[in-house]
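**Student:** Attaching a predicted model along with its sequence, questions to come.
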Amino acid sequence: MLTDFGYILLFIVTGAIFVGVALFVAKLVRPDRPNEIKLMTYECGEIPFGDARVQFNNRFYIIGLMFLIFEVEILLLFPWAVVFKEIGWFAFAAMFVFVFLIFIGFIYELGKGQLKWDIPKPRVPRYVEGVGVVDDDYEEKKVNEAVLQTE
């Protein structure tokens, strides 16, 4: 006789088998006739031009991840707030520690500059013959000095 967890495991295995069999049968039955039009990128009925891949700013990923973290935190706070009177001050202390740790993580991300949208371009030093190591804006400074000398 199976335990309660045995029934759950049996349910999961049976579900996985059904999904696997359905995918396998679908692969055998469906027609496979690719052509150039079927392999084109779909652009809402318009004829596509260029590459469909767009460079995506990684900062959107960081902002989305931070949103998910804090959203899950709020979801964990709701049940705690509902039963706060029954569970007492120990649960309040535990939830305070939880929120404090999440807040420390937020301060860490803020300190690392992950939430800044305008990140300055890093300066890359390079070697110029006869001058030495200079920044990227060396030519701009040189032109400005020449303009000042002519005035």
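**Tutor:** Now that the structure is in, tell me what you want to look at. Numbers count the residues shown, from 1 in each chain.
**Student:** contacts, neighbours, all on C-alpha from now
**Tutor:** Will do.
**Student:** Quick one: residues in contact with stretch 65-75.
**Tutor:** For stretch 65-75, the external contacting residues (CA atoms under 8 Å, 6 or more residues apart in numbering) are V99, I102.
**Student:** quick one: buried residues of the helix or strand hosting K141?
**Tutor:** Counting by DSSP states H and E, the element that carries K141 is helix 138-150. Neighbour-count burial for helix 138-150, counted by 16 or more other CA atoms under 10 Å, picks out no residue.
**Student:** another one to put next to it:
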Amino acid sequence: MQSLQSEPLWLPTEVVVKINLIHTAALGENHALLFPEKLEGAMMRPRNLWDYEEPDAVSLAVSYMHGIASAHAFEQGNKRTGFDAGFAFLGANGLTIHPEADTELMAVSFIELIERTITTADFEAHLSEYIVPVDI
């Protein structure tokens, strides 16, 4: 697991909205933030985790991923947005996916998390195997 020495750089809501815009535009889907309050709630989940537990970077990233995907705040692309927001958070905090990681398998595992066929801990463990410092 990737521990954090100090408070992480948090994702601004505007970045998550931009991620959704990029995903929906790529597929010709309508971009609409239908429930800003749900997105704000999802954005607070990692901060609450930080305040009350001692999470590592992957746990916080998964909190973003799961929270955004589950909030259904956007008309389209909620899972894609959540998935990429988690990696944007990791990148902002000096971590990335190992170049040899099977990103397709990670995406399948993420869908299993959203569908509740695996637990958050299972997904975190799987993701942790592929997260490395940016300089590698």
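**Tutor:** Right, received. Where do you want to start? The model shown is predicted, which means the values in this text are computed figures rather than measured ones.
**Student:** Once they're superposed, tell me the TM-score.
**Tutor:** Put the two chains on top of each other and the TM-score (TM-score structural alignment, normalised by the length of structure 2) is 0.23; 51 aligned residues with a CA RMSD of 4.4 Å.
**Student:** re the thing from before, and the helix holding K141 of structure 1, what does it pack against?
**Tutor:** Packing contacts for helix 138-150 of structure 1, counted by 3 or more CA pairs under 8 Å, 6 or more residues apart in numbering; DSSP states H and E, involve no helix or strand.
**Student:** For A85 of structure 2, which residues are in contact?
**Tutor:** Shown in contact with A85 of structure 2 (CA under 8 Å, 6+ apart): L11, V16, I19, A61, Y64, M65.
**Student:** how about a cut-off of 10 Å?
**Tutor:** Contacts for A85 of structure 2 (CA atoms under 10 Å, 6 or more residues apart in numbering) come out as 11, 13, 15-20, 61-62, 64-66, 68-69, 79, 91.
**Student:** same thing with I87 of structure 1?
**Tutor:** W80, A81 are the contacts of I87 of structure 1 under CA under 10 Å, 6+ apart.
**Student:** From P79 of structure 1, how far out is it?
**Tutor:** For I87 of structure 1, the distance to P79 of structure 1 equals 11 Å [CA to CA, to the nearest Å].
**Student:** now N58 of structure 1
**Tutor:** Distance of N58 of structure 1 to P79 of structure 1, given as CA to CA: 33 Å.
**Student:** for E86 of structure 1, same thing?
**Tutor:** According to CA to CA, E86 of structure 1 and P79 of structure 1 sit 12 Å apart.
**Student:** got it, and V133 of structure 1?
**Tutor:** As defined by CA to CA, V133 of structure 1 lies at a distance of 60 Å from P79 of structure 1.
**Student:** which ones are touching the closest residue to A42 of structure 2 other than its chain neighbours?
**Tutor:** In space, and not counting its chain neighbours, A42 of structure 2 is closest to G67: 4.6 Å by CA to CA, 6 or more residues apart in numbering. Each residue near G67 of structure 2 by CA under 10 Å, 6+ apart is listed here: 38-46, 61, 78-79, 82-83, 86, 114.
**Student:** for structure 2, which helix is longest?
**Tutor:** helix 36-52 (DSSP state H).
**Student:** Which parts of structure 2 are strands?
**Tutor:** 95-97, 131-133 (DSSP state E).
**Student:** and those, which is most packed in?
**Tutor:** The highest average neighbour count among those, using mean count of other CA atoms under 10 Å, belongs to strand 95-97 at a mean of 20.
**Student:** for structure 1, longest helix please?
**Tutor:** For structure 1, the helix that runs over the most residues, judged by DSSP H, is helix 84-112.
**Student:** picking up where we left off before, and of the contacts of G67 of structure 2, the nearest to M106 of structure 2?
**Tutor:** Ranked by distance to M106 of structure 2 (CA to CA), the contacts of G67 of structure 2 are led by F83 at 9.6 Å.
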